[in-house]
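In: I would like the atomic coordinates for the input below:
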Amino acid sequence: MVSPVPTVLILPGWQNSGDAHWQSRWEALYGYTRVQQHDWMQPLRGDWMAQLEEYVLAAPTPVVLVAHSLGCMLTAAWAEHSQNTHKVQAAFLVAPGDPEREELRAALKSWSPVVKQRLPFTSQLFGSTNDPYCSFARAQEFATAWGAEFVDYGACGHINGESGLGDWPDGHDRLQALIARAI
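Out: Next comes the predicted model:
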């Protein structure tokens, strides 16, 4: 029996992902669905979790989450509370933002404490050695807590539009490999 093509949900981080971001490019290239949030500038964890729940419930096929930055924190928080995690096949987690960093705490106060519960689905986390929003050690800590395979992606900043990745074909190949392993 052939598995259905998964519904890929794009989970941008705080302030959304701009046109140059690989998430936006993947949305345009591959038809993936961006989970739209009510407020990208003042993100509230509960509100963002409710939005993700709506998209997961509406998905016509099993879901794959493609998260960046605060989207990684959203994945963990949602998975801790949702009764629908069985609908998710895998999570592709890139450059988690750390809302407990001193300079981010005030703006992201509803995101603390960070959920550190094992994810109930296959996951892979990409960390950068020079990410300005999350130390490399902290990214590894998140991967361990969530049960995610950790990928050292070298010195790529926040692995976003400013990282010069363009369409990030290597990332998309890795996403496809993750999906193949998860189904």
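In: can we go C-alpha only for contacts and neighbour counts from here?
Out: Fine.
In: mind checking how far N160 is from P62?
Out: 26 Å (Cα to Cα, to the nearest Å).
In: Equivalent analysis for Q89, please.
Out: In terms of Cα to Cα, Q89 sits 6 Å off from P62.
In: Which of those two has more residues huddled nearby?
Out: A count of neighbours by other Cα atoms under 10 Å puts Q89 above the other of Q89 and P62, at 22 against 19.
In: for the protein, what spans make up the strands?
Out: For the chain, the strands defined by DSSP state E cover 7-11, 33-34, 63-68, 88-94, 122-127, 149-152.
In: Give me the residues contacting the last one.
Out: With contacts defined as Cα atoms under 8 Å, 6 or more residues apart in numbering, strand 149-152 is touched by S123, Q124, L125, F126, G127, S128, T129, Q140, A143, T144.
In: Let's see this one next, to set against the first:
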Amino acid sequence: MTLDERVLVLPGWLGSGPQHWQSRWEALHGFVRVQQSDWEWPLRGDWMAQLEDAVLAAPGPVRLAAHSLGCHLVSAWAAHSRHTARIAGALLVAPPDLERDETPLPVARWRPALRQALPFPARVLYSDDDPFATPEASRGLAADWGAVAESLGARGHLNAESGLGDWPEGVARLAALAAR
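Out: Predicted coordinates:
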């Protein structure tokens, strides 16, 4: 990553607690969390507007570090924004399958998932035993988004409970995203 780039952290439904890799990255690396007005009942349009404001406020290129519903935020925002050229790359970690019957109502309201190709480099990292998406669903989203898909093995939802800690490997994957 270059010195003029800003990394925006995009948590999913309910946000990311203090032990989550996203929160740790903020503390360690100075990455900036995109705050949402309602983490419990996320409205796609509201979340997209917050991301748009954060991208426009950045002084230079932006990288996105999204988790869970934050991955769908990236997809929805990219489908509507005229400022996608500012994005140097997106790390999309553990995107949930919104079509699952068990999807909680606040998240299910984001159906249907927007599945068009992203106009910037992206990598989807997924777990083989994520309770919110099968590996097949994760690979399908990655393919539709034009992203590289990578399994991290059986690690749950790739959150604080997954034991990732400061997750330097994730930072390295974010930094390695190259322009198309």
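In: Need the TM-score from the superposition.
Out: Here the TM-score for the pair of chains, by TM-score structural alignment, normalised by the length of structure 2, is 0.95; 179 aligned residues with a Cα RMSD of 1.3 Å.
In: rewinding a little: nearest to M49 of structure 1 among the strands of structure 1 would be which one?
Out: strand 7-11 (10.9 Å; Cα to Cα).
In: With structure 2 overlaid, how far apart is that closest one on average?
Out: Taking mean Cα distance after the TM-score superposition for structure 1, the mean distance separating strand 7-11 of structure 1 from the aligned residues in structure 2 is 0.3 Å.
In: any idea how far that strand is from the chain center?
Out: 9 Å (Cα atoms, centre = their mean, to the nearest Å).
In: mind putting the strands of structure 1 in JSON lines, distance to W111 of structure 1 included?
Out: Compiled in JSON lines, the strands of structure 1 are given as follows (distance: least, Cα to Cα, whole Å):
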{"stretch": "strand 7-11", "distance to W111 of structure 1": "15"}
{"stretch": "strand 33-34", "distance to W111 of structure 1": "21"}
{"stretch": "strand 63-68", "distance to W111 of structure 1": "15"}
{"stretch": "strand 88-94", "distance to W111 of structure 1": "17"}
{"stretch": "strand 122-127", "distance to W111 of structure 1": "19"}
{"stretch": "strand 149-152", "distance to W111 of structure 1": "22"}
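In: distance of the residue nearest the centre of structure 2 from D101 of structure 2?
Out: The structure's structure 2 has its C-alpha centroid closest to A66; by Cα atoms, centre = their mean the separation is 1.9 Å. Going from A66 of structure 2 to D101 of structure 2 by Cα to Cα gives 23 Å.
In: Kindly report the same for E26 of structure 2.
Out: E26 of structure 2 is 34 Å from D101 of structure 2, by Cα to Cα.
In: higher neighbour count, those two?
Out: Set E26 of structure 2 next to D101 and count neighbours by other Cα under 10 Å: E26 wins out with 16 against 9.
In: Apart from its chain neighbours, what residue comes closest to that one?
Out: The shortest distance from E26 of structure 2 to any non-neighbouring residue, by Cα to Cα, 6 or more residues apart in numbering, is to V32 (6.2 Å).
In: show me the contacts for the one you found.
Out: V32 of structure 2 neighbours (Cα under 8 Å, 6+ apart): R6, V7, L8, V9, E26.
In: so the first one touches A57, yeah?
Out: I take that to be R6 of structure 2. No: here R6 of structure 2 does not reach A57: they are 10.0 Å apart, not a contact under Cα atoms under 8 Å.
In: just checking, V66 of structure 1 touches T7?
Out: No: using Cα under 8 Å as the test, V66 of structure 1 is too far from T7 to be in contact (10.5 Å).
In: which of the two has more neighbours?
Out: More crowded of V66 of structure 1 and T7, by other Cα under 10 Å: V66, with 24 against 21.
In: Roughly how far does that one sit from A107 of structure 1?
Out: 23 Å.
In: And T75 of structure 1, by the same measure?
Out: 19 Å.
In: ok, and what's touching the lengthiest helix in structure 2?
Out: Scanning structure 2 for the longest helix, with DSSP state H as the assignment, gives helix 44-57. Around helix 44-57 of structure 2, the neighbours that count as contacts under Cα under 8 Å, 6+ apart are L8, V34, Q35, Q36, V62, L73, A76, W77, S81, H83, R86, W110.
In: Just these: which are in helices?
Out: Using DSSP H, the contacts of helix 44-57 of structure 2 in helices are L73, A76, W77.
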